[in-house]
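Asker: Attaching a predicted model along with its sequence, questions to come.
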Amino acid sequence: MNAEHARPVGRGAKVRAAVHAATLAELAEKGYATLTVDGVAQRAGVHKTTVYRRWKDRESLVVDALAGHVAADIPIPDTGTFETDLRALARALVRMMTAASARALLAAVFSDAARLSEVAEVRRQIFDDRLRRAEPVVTRAVSRGELPAGTDAAEVIRSLAAPVYLRLLMTVEPVDEAVADQAVRVTLAAARAGAFSPTGLSAPGPLVVHG
């Protein structure tokens, strides 16, 4: 289907969402070097003149498509205990990152488009935003006395997310709830032991002597 004769998808927010999705899909499939406004327009079902009215070139289009995902809403659990909060957060991360849209986003931010300084900055913003939004899970646990004082919330969330991203980006292994639950067990044990607190040690417990 020719891009100039694509069926319109609507105006305003609907057009922007369709073009953003098409841009990420094109990046994931073809890379930045061969991405064209014509290709994006055809995939989005809009005329290329519609794209050019909103974005002056492909660079601004790519940056805007990526930046549009920075503020994506992430539900933050508040179940009353750190363990169940952590499990809910890990499973939500797996569901989110295995969705087609998230896979396209990851492929895009780690594609050859990352050579653009603007894209590299958006990638940093995306991951910083994810950490910031999840930190209340840790700070609440500290206030309840479940974790040592001074526990670094960002480091806890990094520990939780690392196995998921490792499998998605490096080893290309399946990612499911079992992976999420294993990440929870490791992160939970480390956090309770004070691995993420300034001293690296939790408060001393009772001495156990084994005969």
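Answerer: Now that the structure is in, tell me what you want to look at. Fair warning: this is a prediction, and the values are worked out from it, not measured in the lab. Numbers count the residues shown, from 1 in each chain.
Asker: Please make it C-alpha for all contacts and neighbour counts, starting now.
Answerer: Will do.
Asker: So Ala108 sits against Leu27, correct?
Answerer: Yes: Ala108 is within contact range of Leu27, at 5.3 Å (criterion: Cα atoms under 8 Å).
Asker: contacting residues around the helix or strand hosting Ala17?
Answerer: Using DSSP states H and E, Ala17 falls within helix 13-30. Applying Cα atoms under 8 Å, 6 or more residues apart in numbering, the external contacts of helix 13-30 come out as 9, 35, 39-41, 43-46, 51, 61-62, 64-66, 68, 101, 104-105, 107-108, 111, 113.
Asker: List only those of those residues flagged as buried.
Answerer: Buried members of those, counted by 16 or more other Cα atoms under 10 Å: 35, 39-41, 43-46, 51, 61-62, 64-66, 104-105, 107-108, 111, 113.
Asker: in stretch 144-163, what's buried?
Answerer: For stretch 144-163, by 16+ other Cα under 10 Å, it's 146-149, 151-157, 159-161.
Asker: again, but for stretch 81-94
Answerer: Those would be Phe82, Glu83, Asp85, Leu86, Arg87, Ala88, Leu89, Ala90, Arg91, Ala92, Leu93, Val94, for stretch 81-94 by 16+ other Cα under 10 Å.
Asker: this is the comparison structure:
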Amino acid sequence: MERTRSAVMRAATDLVVEGGPGALTMDAVVLRSRVAKTTIYRHWKSRDDLLATVIEASVPRLPEPEPDADVETSLRVVMRYSVNSLRDTEWSRLLPAFIMLSRHEAEIRAINERMDWQHNRVLAELVQRAAAEGIVESGIDVDEAIAHLQGPLMIAFLAGLMPIDDRIADSIVDRFLAAFGPSAAAKPRTPAAGPGGDA
């Protein structure tokens, strides 16, 4: 039973990676996995159910921080893990479809929410530890901090602006620490410029 399930999952994942969600049909899975359609339906009630299982299995989970590890090192480990996830062939090709489907499909949206919750929890814990240890300002806005850590990497990946490697992970952490370090808290924040260039 486990071999059968693995064969179906491998076939379904390959189909989505190669051709996007539209390439995943039960007939295509049967052809590629050589598992009977009746057997597949014993495990998954529908094609959408199988697609959700494929995506759920592919979603990366950030590593839980070591309680005794240096918080800056832990930030770098987490950001490098995020980089490696985006360099993974399967996940990098599934991610755009995952983002699109999460806007329209309730089951995929729920997977996205669970992923966001886990990622945000890990990053929030590290930001709070950094604040407690005086590495960043004590009154830091945790949600804003998470956006500064995750946003630049996702934009660079989706826009193809630069190589996704450990250097960008370390650069994001360096810029984050510079922007939110204790000395930065004493500097007045410059208001964003309006459309006409005025602050």
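Answerer: Now that the structure is in, tell me what you want to look at. Computed from a predicted structure; not experimentally measured.
Asker: Tell me which two in the buried residues of stretch 144-163 of the first structure are the farthest apart.
Answerer: The most widely separated members of these are Ala149 and Ala161, with 21.9 Å between them, by Cα to Cα.
Asker: picking that back up, please list the members of the buried ones among the contacts of helix 13-30 of the first structure that lie in helices.
Answerer: Judged by DSSP state H, helices contain the following of these: 39-41, 43-44, 51, 61-62, 64-66, 104-105, 107-108.
Asker: Mind telling me what element whichever residue in the first structure pairs up with Trp117 of the second structure is part of?
Answerer: Using TM-score structural alignment, the equivalent of Trp117 of the second structure in the first structure is Asp128. Element membership for Asp128 of the first structure, per DSSP H and E: helix 117-134.
Asker: list the helices and strands that helix packs on?
Answerer: helix 58-67, helix 100-109, helix 153-166 (3 or more Cα pairs under 8 Å, 6 or more residues apart in numbering; DSSP states H and E).
Asker: what about the longest one, distance to the chain center?
Answerer: This points to helix 153-166 of the first structure. 11 Å (Cα atoms, centre = their mean, to the nearest Å).
Asker: what do you get for the second one?
Answerer: Helix 100-109 of the first structure has its average C-alpha position 9 Å from the chain's average C-alpha position, going by Cα atoms, centre = their mean.
Asker: do the same with the first one
Answerer: Between the centre of helix 58-67 of the first structure and the centre of its host chain there is 17 Å, according to Cα atoms, centre = their mean.
Asker: residue range for it in the second structure?
Answerer: Under TM-score structural alignment, the match for helix 58-67 of the first structure is residues 47-56.
Asker: Relative to the first structure, what is the average displacement of that stretch?
Answerer: Compared with the first structure after fitting, stretch 47-56 of the second structure has a mean deviation of 1.9 Å; criterion: mean Cα distance after the TM-score superposition for the first structure.
Asker: List the contacts of that stretch.
Answerer: Outside stretch 47-56 of the second structure, the residues that touch it by Cα under 8 Å, 6+ apart are 9, 12-13, 21, 24-26, 44, 94, 98, 107-108, 111.
Asker: any idea how far the alignment partner in the second structure of Val186 of the first structure lies from Ala184 of the second structure?
Answerer: Applying TM-score structural alignment, one finds that Val186 of the first structure aligns to Arg175 in the second structure. Distance, Arg175 of the second structure to Ala184 of the second structure, using Cα to Cα, to the nearest Å: 11 Å.
Asker: now Leu94 of the second structure
Answerer: From Leu94 of the second structure to Ala184 of the second structure the distance is 38 Å (Cα to Cα).
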